[in-house]
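# Structure, please.
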Amino acid sequence: MKRILIAGATGYLGRYLVKSFKEQGFWVRVLVRDRGTLAQNGPFFSPAVSSIVDDIHVGDVTKPNSLTGACNGVDYVCSAIGLTRQAGEQTFYDVDYAGNLQLLREAERHNVAKFMYIHVCKGEIMNNPIVFYKQAFTKQLHHSTIPTPIIIKPTGYFSDMSDILKMAQSGRVYLLGSGSYKLNPIHGEDLADYCADAMNANTVSELEVGGPTVFMHREIASLAFKVLHKQPKIVYIPHVVIKPIFPVLKVINPTWYALASFFYEGMGMDVTAPPYGKEELKDYFHSLLDINNS
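Sure, this is the predicted structure:
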């Protein structure tokens, strides 16, 4: 039985990773800051996993001493560590780069055979603080002593599409440009299954993956209105209106600049990848509505 450490196990994707790796026969240790959160359901329907983990290591990737022994006796590491927004004093550098690097060094000390890192699709051509530190870590991973580095690059999560449904509920959806850029987002459970499959395979080092259906952005907006039984009201914002805001935002609030520029870049290009999975966005939207109405 292969033994794996999953870091970021209480996040949206991390919980599904625990479930998928267990279903594929792995012994699973999790790295968490608070063991109590494992018993709670996570965001966007992600499950409680306390009953299925085999071992718990309490630690924080921003505190290197707390990681001692986390990789002892495991064959593989899978890191879903990363900030979706800056919280408190922790920065994107602290977590996405330095934190993952500390975990990588611990994995090297224990001769871990494979280290899987969850990155973002098209990260190599993006230019914003969030992706910069993720991309910087992937370079460290490629140059590490780990025999098999694996970098998973999903297009985007269904959970990210929740904001479009919220806008539709409020009456209007705002999109950049003409809304014609393409995206095939993936459900967290499908992505976790893909990661477990990739860990079991003799795989290449970098893998892009998306969900089963490719949409234009305006089609996602229209789908949100359709499940709400509302007439679509979509406002298209020209790029030239938004772009001049970024230099000012960078000075006033670097955190909001990092987040806004990340989404701006993602919305300003096609972000598609080979399709995988069975979950459809329409069903996910309906699930969100069922929860909100219950």
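# Please count neighbours and contacts with C-alpha atoms only from this point.
OK.
# number of nearby residues for the residue nearest to Ser66 when sequence neighbours are not counted?
In space, and not counting its chain neighbours, Ser66 is closest to Gly59: 4.8 Å by Cα to Cα, 6 or more residues apart in numbering. By other Cα atoms under 10 Å, the residues close to Gly59 number 20.
# Look up how far His217 lies from the residue located most distally from the centre of the chain.
Distance from the centre of the chain peaks at Gln231, with 31.4 Å (Cα atoms, centre = their mean). To His217, Gln231 is 17 Å away according to Cα to Cα, to the nearest Å.
# now swap in Gly82 and tell me
25 Å.
# Same question for Glu106.
Taken as Cα to Cα, the span from Glu106 to His217 is 41 Å.
# Which one of the two is surrounded by more residues?
Applying other Cα under 10 Å to Glu106 and His217 shows that His217 carries more neighbours, namely 22 against 19.
# quick one, what contacts that one?
For His217, the contact set (Cα atoms under 8 Å, 6 or more residues apart in numbering) comprises 175, 179-183.
# got it, and Ser261?
If you count contacts by Cα under 8 Å, 6+ apart, then Ser261 has 128, 246 around it.
# In which helix or strand does it reside?
helix 254-267 (DSSP states H and E).
# going on from that helix, what's the next piece of helix or strand?
Downstream of helix 254-267, the first helix or strand assigned by DSSP H and E is helix 281-293.
# buried set for that next one?
For helix 281-293, a neighbour-count test (16 or more other Cα atoms under 10 Å) marks 281, 284-285, 288 as buried.
# what would those look like in CSV with distance to Lys2?
As requested, these are exported to CSV (distance: Cα to Cα, whole Å):
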residue, distance to Lys2
Leu281, 33
Tyr284, 32
Phe285, 36
Leu288, 35
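# Farthest-apart pair in these, please.
Pairwise distances across those peak at 10.6 Å for Leu281 and Leu288 (criterion: Cα to Cα).
# The residue nearest to Ser66 reaches Val30, doesn't it?
No - Gly59 lies out of contact with Val30 (Cα atoms under 8 Å); the separation is 9.8 Å.
# What are the boundaries of the strands in this structure?
For the chain, the strands defined by DSSP state E cover 3-7, 27-32, 55-58, 76-79, 114-118, 148-154, 173-176, 182-183, 206-209, 215-216, 234-237.
# next up, for comparison:
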Amino acid sequence: MMRVLVVGSTGYLGKFIVKNLIERNLQCVALARTPSKLQHLQQSIEIIEADVTNTSSLINCCDNIDIVISTLGITKQQDGLSYMDIDYQANLNILNEALRCAVKKFIYVSVFNGDALQNLQICQAKEKFVNTLINSGLDYCIVRPTGFFSDMTEFYNMAKKGRIYLFGKGQYKSNPIHGDDLAQVCIDAITEDQKQISVGGPDVFTQTELATLAFDVLSMPVKITYIPDFIRVALLKLCKLIFSTAKYGPIEFFLNVLVMDMSAPKSGVHKLRRYFESLVNNKTSR
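You can find the predicted model right below:
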């Protein structure tokens, strides 16, 4: 039976990948720094306790592994760890073990348009690893999602307060994807020949349509304020001066992607409306 190592198994996407591997009757090996987070699954999976930043703890983690799926990455730089420490170096630590143990394929989850966003801290680290993986000689697949439903929560939160603020004219498009749908794409990539998969959810929205959807779910009147883009540019410069490098990273990323079309080929069945409705009912769709 094929053995699949999931790195980042206790994170949002990793949990869905583990769940779907079990449902597909594939042998799942989960790498986790805190195995207790997977205790409820210990009858269904094999758990390896390891710290991805500590190479000695990773020795033999890829023994008898056929496929590695890594969702490893951070949004916020904290605990003294940078994007380069995790998104690049920690993934490289896993890749080195995969090469040593003759793993057949390495599937890595990066970000949509990441290759065009390498000037941003978070994408620079991810794409540095992507390039290393491509040149490693190992069979690989890079999965590039547009963003998760959870990334759209800010639209809901603003709507709940009565007004949504958008940069430009709200024309930029995106199709966020649910973690369960993205997990299916990652697992399908095991047997597919594609080297790069850009993917989003089943519905494409402009930012104005996202805002309208949030108000509609809340049964509130639509109130949108459009902010000139020069203010966003000024905010970027101001935040870079005010915040530490660690705190500026996610701000830099989101203020840049907010003025980009982030729509990719459609996949999945989960609807963003249902996610917003789950927020109304205080039951997050996870």
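# To which residue of structure 2 is the residue nearest to Ser66 of structure 1 aligned?
Using TM-score structural alignment, the equivalent of Gly59 of structure 1 in structure 2 is Ala50.
# From Gln43 of structure 2, how far off is that match?
19 Å.
# cool, Pro176 of structure 2 as well?
In terms of Cα to Cα, Pro176 of structure 2 sits 33 Å off from Gln43 of structure 2.
# Out of the two, name the residue with the larger neighbour count.
Counted by other Cα under 10 Å, Pro176 of structure 2 and Gln43 do not tie: Pro176 has more neighbours, with 28 against 8.
# That one reaches Thr153, doesn't it?
No - with contact defined as Cα under 8 Å, Pro176 of structure 2 does not reach Thr153; the gap is 11.2 Å.
# residues in contact with the equivalent of the residue farthest from the centre of structure 1 over in structure 2?
Alignment note (TM-score structural alignment): Gln231 of structure 1 maps to Pro221 of structure 2. Pro221 of structure 2 sits next to Phe215 when contact means Cα under 8 Å, 6+ apart.
# on that earlier part again, quick one: closest of the strands of structure 1 to Ile125 of structure 1.
Smallest distance to Ile125 of structure 1 across the strands of structure 1 (Cα to Cα): 12.7 Å, for strand 148-154.
# for the closest one, which positions count as buried?
Result for strand 148-154 of structure 1 [16+ other Cα under 10 Å]: buried residues 148-154.
# ok, which stretches of the stretch 1-150 of structure 2 are helices?
Ranges of helices in the stretch 1-150 of structure 2, per DSSP state H, counting those that start in this stretch, are 12-23, 83, 91-100, 121-134.
# Mind picking the two most distant members of the contacts of His217 of structure 1?
Going by Cα to Cα, the pair spanning those furthest: Leu175 and Leu183, at 13.4 Å.
# between those two, who's got more neighbours?
Leu183 (24 against 20).
# Structure 2: which residue goes with the more buried one?
Match for Leu183 of structure 1 (TM-score structural alignment): Ser174.
# any idea how far that match lies from Leu138 of structure 2?
When distance is defined by Cα to Cα, Ser174 of structure 2 is 32 Å away from Leu138 of structure 2.
# mind listing what Gly114 of structure 2 touches?
By Cα under 8 Å, 6+ apart, the neighbours of Gly114 of structure 2 are 123, 126-127, 144.
# One more pass at 6 Å, please.
Residues in contact with Gly114 of structure 2 (Cα atoms under 6 Å, 6 or more residues apart in numbering) are Cys123.
# measure it to Phe106 of structure 2 for me?
Noted for Gly114 of structure 2: a distance of 18 Å to Phe106 of structure 2, by Cα to Cα.
# List the buried residues of stretch 19-29 of structure 1.
19-22, 26-29.
# Specify, as a residue range, where that stretch falls in structure 2.
The aligned range for stretch 19-29 of structure 1 is 19-29, by TM-score structural alignment.
# The matching stretch: end-to-end distance?
12 Å.
# Now do it: distance to the chain's middle.
Taking Cα atoms, centre = their mean, to the nearest Å, one finds stretch 19-29 of structure 2 lying 20 Å from the centre of the chain it belongs to.
# Kindly report the same for stretch 180-200 of structure 2.
Stretch 180-200 of structure 2 sits 13 Å away from the centroid of its parent chain (Cα atoms, centre = their mean).
# repeat for stretch 110-119 of structure 2
Distance, stretch centre to chain centre, for stretch 110-119 of structure 2: 12 Å (Cα atoms, centre = their mean).
# go on, stretch 196-211 of structure 2?
15 Å.
# Ok, stretch 73-83 of structure 1 next?
Relative to its chain's centre, stretch 73-83 of structure 1 lies at 13 Å (Cα atoms, centre = their mean).
# next one: stretch 246-253 of structure 1
Stretch 246-253 of structure 1 has its average C-alpha position 25 Å from the chain's average C-alpha position, going by Cα atoms, centre = their mean.
# now stretch 145-163 of structure 2
With Cα atoms, centre = their mean, you get 16 Å for stretch 145-163 of structure 2.
# Where in structure 1 does it fall?
Using TM-score structural alignment, the residues of structure 1 aligned to stretch 145-163 of structure 2 are 154-172.
# Near the spatially closest residue to Thr62 of structure 1 that is not a sequence neighbour, how many other residues are there?
The spatially closest residue to Thr62 of structure 1, leaving aside those adjacent along the chain, is Gly99, at 4.9 Å (Cα to Cα, 6+ apart). Neighbour count for Gly99 of structure 1, taken as other Cα under 10 Å: 20.
# what lines up against Gly99 of structure 1 once you look at structure 2?
Looks like Gly99 of structure 1 aligns to Ala90 there (TM-score structural alignment).
# does its match really touch Val52, like I thought?
Yes - between Ala90 of structure 2 and Val52 there is a contact at 5.3 Å, judged by Cα atoms under 6 Å.
# Tyr284 of structure 1 -> structure 2?
When structure 2 is aligned by TM-score structural alignment, Tyr284 of structure 1 is paired with Tyr275.
# what about the closest residue in space to Met126 of structure 1 that isn't next to it in sequence, distance to Ala9 of structure 1?
What sits nearest to Met126 of structure 1 in space, not counting adjacent residues and going by Cα to Cα, 6+ apart, is Glu265, at 6.8 Å. Glu265 of structure 1 sits 28 Å away from Ala9 of structure 1, going by Cα to Cα.
# Between these two, tell me which one has more neighbours.
Each of Glu265 of structure 1 and Ala9 has its neighbours counted (other Cα under 10 Å); Ala9 has more, 27 against 15.
# The nearest residue to the more buried one once chain neighbours are set aside: neighbouring residues, count only.
Closest residue to Ala9 of structure 1 in three dimensions, ignoring its sequence neighbours and counting by Cα to Cα, 6+ apart: Arg15, at 5.2 Å. The tally of other residues near Arg15 of structure 1 (other Cα under 10 Å) stands at 28.
# Okay then, goodbye and thanks.
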